[in-house]
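Peer 1: No sequence on hand, only this structure:
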């Protein structure tokens, strides 16, 4: 990509966040779960990627899909430079039956913010890029922030290419079906070198802004969190022919483990632990399962507490399973320690947005992955329900536009580098 930054397209009126999201409101609706199921490299997410490319083209941005499936829309800097870029964006995928705003709000707000910059005649001395990371939620292959973790080298491609979705499709096959070559997955030094700063806008996943009566916040940190798989094994058998006293039922043990997770987490202040997915094998109505897999999500501001809580869960699971004649194993699938966003960048955002409160979040984000490699920050837009990962997630139109305006103000400040002190 060469050439100077394109001139603002003043003949095109700035798009609102609401209008951008309205264009994709029907993409990926889930009639069974409610809400949206937009899984990485599946039809709905691919349709959203096409929407991203079309919106980038309307703004004369250069679109590239990189080796890890990450979408970039570039406005080059002087002389066509892509180095030291100001990058913003989020993701397009969702959890199963998720809300409308988790991910796409950040991408739509980025396009709307760029329109505001064009209307203000803001060019800047740095390149600007809008990005969409794949598989942020882990809704298809079970690895959250997979695109950003591959780019930063925090995930080993050889360990994830064989991951299977619910239909038995591997990540490698899904990538191939989307026109990507799995051979090229992995740490991308060139992409990381180009990011001078990353700012992600996201719907708030909690009630912080509701309680403070503010539309926009600056993030301070992300709780340490991880995902583990507990596998409980017993003896599969006939539901009608097996006496209750003769059973080694892993489903009964698994149910007790779920309750133990709730009780153990409740005993530790600020801890959050969830079993959001449980899968019996073989899964027949008239069959005693031979195995049950449970996926455990644990979060706490102190990484040592998170680890200790998982150890307690495993100890309790061993006791429960022994009493039921079953066995249990635990495998860590992912872990991210507590993230504190770059203090200098956070304070710079606070200087641009003096009325915005500073909030921590218990939700993971691509910005949290990038924070260990490049200066990163986040903005949150108010969610009046306080509910996320659910169809009840919401953002009022006025707050969506306030979020885009705040993002535009931040980007404008970052596009012209400050003189060193």
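Peer 2: Everything's here; your move. Note that the structure is a prediction, hence the values are computed from the model and not measured. Numbers count the residues shown, from 1 in each chain.
Peer 1: okay, CA-based contacts and neighbour counts for the rest of this
Peer 2: Fine.
Peer 1: Residues contacting whichever strand or helix holds residue 147, please?
Peer 2: Assigned by DSSP states H and E, residue 147 belongs to helix 146-152. With C-alpha atoms under 8 Å, 6 or more residues apart in numbering as the test, helix 146-152 has contacts from 68-70, 133-136, 138, 155-157, 185-189, 191-192, 366, 369-370, 373.
Peer 1: Hmm, residue 309 is touching residue 267, no?
Peer 2: No - Residue 309 is beyond contact range of residue 267, at 9.9 Å (criterion: C-alpha atoms under 8 Å).
Peer 1: When those two are compared, which one has more neighbours?
Peer 2: Each of residue 309 and residue 267 has its neighbours counted (other C-alpha atoms under 10 Å); residue 309 has more, 23 against 10.
Peer 1: Confirm that one sits in a helix?
Peer 2: Yes - under DSSP: H, G, I helix; E, B strand; the rest coil, residue 309 falls within a helix.
Peer 1: Spatially nearest residue to residue 359, not counting backbone neighbours?
Peer 2: In space, residue 359 comes closest to residue 219 once its chain neighbours are excluded; the distance is 5.0 Å by C-alpha to C-alpha, 6 or more residues apart in numbering.
Peer 1: could you say which helix or strand contains the most centrally placed residue in the chain?
Peer 2: Geometric centre of the chain, nearest residue: residue 136, 3.6 Å, by C-alpha atoms, centre = their mean. For residue 136, there is no enclosing helix or strand under DSSP H and E.
Peer 1: What of residue 297?
Peer 2: If you go by DSSP H and E, residue 297 is part of strand 291-300.
Peer 1: what's near enough to touch residue 381?
Peer 2: Counted by C-alpha under 8 Å, 6+ apart, residue 381 has contacts 201, 202, 203, 204, 209, 215, 216, 217, 395, 399, 400, 403.
Peer 1: So what's the residue count around residue 105?
Peer 2: Residue 105 has 26 neighbouring residues, counting by other C-alpha under 10 Å.
Peer 1: hang on, the earlier thing: how close does the residue nearest to the centre of the chain get to residue 69?
Peer 2: 12 Å (C-alpha to C-alpha, to the nearest Å).
Peer 1: swap in residue 209?
Peer 2: Separation of residue 209 from residue 69 (C-alpha to C-alpha) stands at 33 Å.
Peer 1: hold the first one in mind and look at this next one:
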């Protein structure tokens, strides 16, 4: 499975992946998912929001156990972020069938669409729509860098954009959702554990900063006569780093757009996107407020107009303790049935990365498993997980699914 999926959407120059929503690369990944479904004789469907589902058992039955992740990527992303969870889900099902497991609850594998938000700037579009956390009007207003709207992109890919919206009946039939993901940090590498369990997802959001100055000639305009928004943007980037260091949070300006974007032109507009995350809401509020305050002070001194728009926000997600504890019991050998304690410690760790599991947690009991990432690098072609650790993740996921769906 991994070898078949690996070439899809990979850029020959960077070695990274460009599997953006509703593109040709995305279509190839979706076709791969359907092939895996059909090869296993599972039921297949695409919901109203473009999320793909593979079903073992009755899709209309109650208390289903669902696993899966996403197949899209950030620009020049790594191979593991998302796809590891989908591949591991199919592999875990294969393992359970080899064990002769008898399922007492419906089991599903999901591929949620546009998790990374690389094309339209909003993460977890598929799961947000399903959970009612993104309205139809808001979704229809999403545009990519070329001005293509989400409805136009969906229609071009053969999907019905008028059908999107909340899916409460589907979510009500889900008893548990477990997402396996490569760790996007080094906590497991530092403890020496191949697999861990998520405790919580930090609150996080994205803010767009529009710095407006005056376009002019770079070769003839005196420095004293310039209203250059690039300088104010640069000061704000530095302020973000200072505020993050002071508060123990994270703050990153990772995307920028410039107009008119000429080598010999002073910009009229610099648009930068801030991503900020923290362990708690108060800390996040403090760092974001500090960055905006510094930006406005620099803008006022330089005669630059500034608009700040919050484009997305996800509050802290504290995964349901009962399900989290059940996963830990299963993985340490203390699951129902009285199995002896294996003595294996399973670390529980928080994360600053957002996931579909975090979005769904408001509607469905959710949990996450992490697979060790030896370098901690993610959202980069250097993202990696060793084959042995990936296999350990499959085994752990199979154990969890067996414990939940084969009672």
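Peer 2: Done, it's in. As the structure is a computational prediction, the values presented were derived from the model and not from experiment.
Peer 1: circling back: read off where the helix holding residue 147 of the first structure ends up in the second structure.
Peer 2: With TM-score structural alignment applied, helix 146-152 of the first structure matches the range 125-131 in the second structure.
Peer 1: Is it correct that residue 217 of the first structure is in contact with residue 377?
Peer 2: No - assessed by C-alpha under 8 Å, residue 217 of the first structure is found out of contact with residue 377, at 11.1 Å.
Peer 1: Skipping adjacent residues, who's closest to residue 186 of the second structure in space?
Peer 2: Residue nearest to residue 186 of the second structure in three dimensions, not counting chain neighbours: residue 376, with 4.5 Å by C-alpha to C-alpha, 6+ apart.
Peer 1: What residue in the first structure is paired with that neighbour?
Peer 2: For residue 376 of the second structure, the aligned position in the first structure is occupied by residue 386, per TM-score structural alignment.
Peer 1: My guess is that match contacts residue 393. True?
Peer 2: Yes - counting by C-alpha under 8 Å, residue 393 is a contact partner of residue 386 of the first structure at 7.2 Å.
Peer 1: More neighbours: which of the two?
Peer 2: Shown here are residue 386 of the first structure and residue 393; by other C-alpha under 10 Å, residue 393 has more neighbours (22 against 19).
Peer 1: residue contacts, the more buried one?
Peer 2: 99, 100, 101, 383, 385, 386, 387.
Peer 1: Looking at residue 209 and residue 69 of the first structure, which has the bigger crowd around it?
Peer 2: residue 69 (27 against 23).
Peer 1: residues contacting the aligned residue in the second structure for that one?
Peer 2: Counting by TM-score structural alignment, residue 69 of the first structure lines up with residue 50 in the second structure. Residues in contact with residue 50 of the second structure, defined by C-alpha under 8 Å, 6+ apart, are 112, 113, 126, 159.
Peer 1: And the last one, what's its match in the first structure?
Peer 2: Correspondence of residue 159 of the second structure to the first structure, assessed by TM-score structural alignment: residue 180.
Peer 1: One more: the first one?
Peer 2: The pairwise alignment with the first structure assigns residue 112 of the second structure to residue 133, based on TM-score structural alignment.
Peer 1: what's around residue 264 of the second structure, how many residues?
Peer 2: Neighbourhood size, residue 264 of the second structure [other C-alpha under 10 Å]: 12.
Peer 1: Tell me which helix or strand residue 369 of the second structure sits in.
Peer 2: strand 366-371.
Peer 1: Quick check: what element follows that strand along the chain?
Peer 2: Next along from strand 366-371 of the second structure, by DSSP H and E: helix 387-405.
Peer 1: can you give me how far that next one is from the chain middle?
Peer 2: A distance of 21 Å separates the centroid of the chain from that of helix 387-405 of the second structure, by C-alpha atoms, centre = their mean, to the nearest Å.
Peer 1: before we move on, the earlier item: isn't the residue nearest to residue 186 of the second structure up against residue 190?
Peer 2: No - contact between residue 376 of the second structure and residue 190 fails when scored by C-alpha under 8 Å: they sit 10.0 Å apart.
Peer 1: if I pick the closest residue to residue 60 of the second structure other than its chain neighbours, what's in contact with it?
Peer 2: Distances taken as C-alpha to C-alpha, 6+ apart place residue 173 nearest to residue 60 of the second structure, at 7.2 Å, with adjacent residues excluded. For residue 173 of the second structure, the contact set (C-alpha under 8 Å, 6+ apart) comprises 60, 61, 62, 63, 64.
Peer 1: where's residue 173 of the second structure relative to residue 62 of the second structure, distance?
Peer 2: Distance of residue 173 of the second structure to residue 62 of the second structure, computed by C-alpha to C-alpha: 5 Å.
Peer 1: Check residue 352 of the second structure too.
Peer 2: When distance is defined by C-alpha to C-alpha, residue 352 of the second structure is 32 Å away from residue 62 of the second structure.
Peer 1: Looking at the two now, which is surrounded by more residues?
Peer 2: For the pair residue 352 of the second structure and residue 62, the greater number of neighbours falls to residue 352 (19 against 14), based on other C-alpha under 10 Å.
Peer 1: May I ask you to confirm that the more buried one is in contact with residue 277?
Peer 2: Yes - using C-alpha under 8 Å, residue 352 of the second structure and residue 277 qualify as a contacting pair, with a distance of 6.3 Å.
Peer 1: where do the contact lists of these two overlap?
Peer 2: Jointly contacting residue 352 of the second structure and residue 277 under the rule C-alpha under 8 Å, 6+ apart are 202, 203, 204.
Peer 1: The second one maps to what in the first structure?
Peer 2: With the correspondence set by TM-score structural alignment, residue 203 of the second structure lines up against residue 224 in the first structure.
Peer 1: ok, now residue 406 of the second structure?
Peer 2: In the first structure, residue 406 of the second structure lines up with residue 416, judged by TM-score structural alignment.
Peer 1: count of neighbours near its match?
Peer 2: The burial count for residue 416 of the first structure: 14, using other C-alpha under 10 Å.
Peer 1: I'd assumed residue 128 was in contact with it.
Peer 2: No - between residue 416 of the first structure and residue 128 there is no contact under C-alpha under 8 Å: 11.1 Å.
Peer 1: what does residue 231 of the second structure align to in the first structure?
Peer 2: Using TM-score structural alignment, the equivalent of residue 231 of the second structure in the first structure is residue 252.
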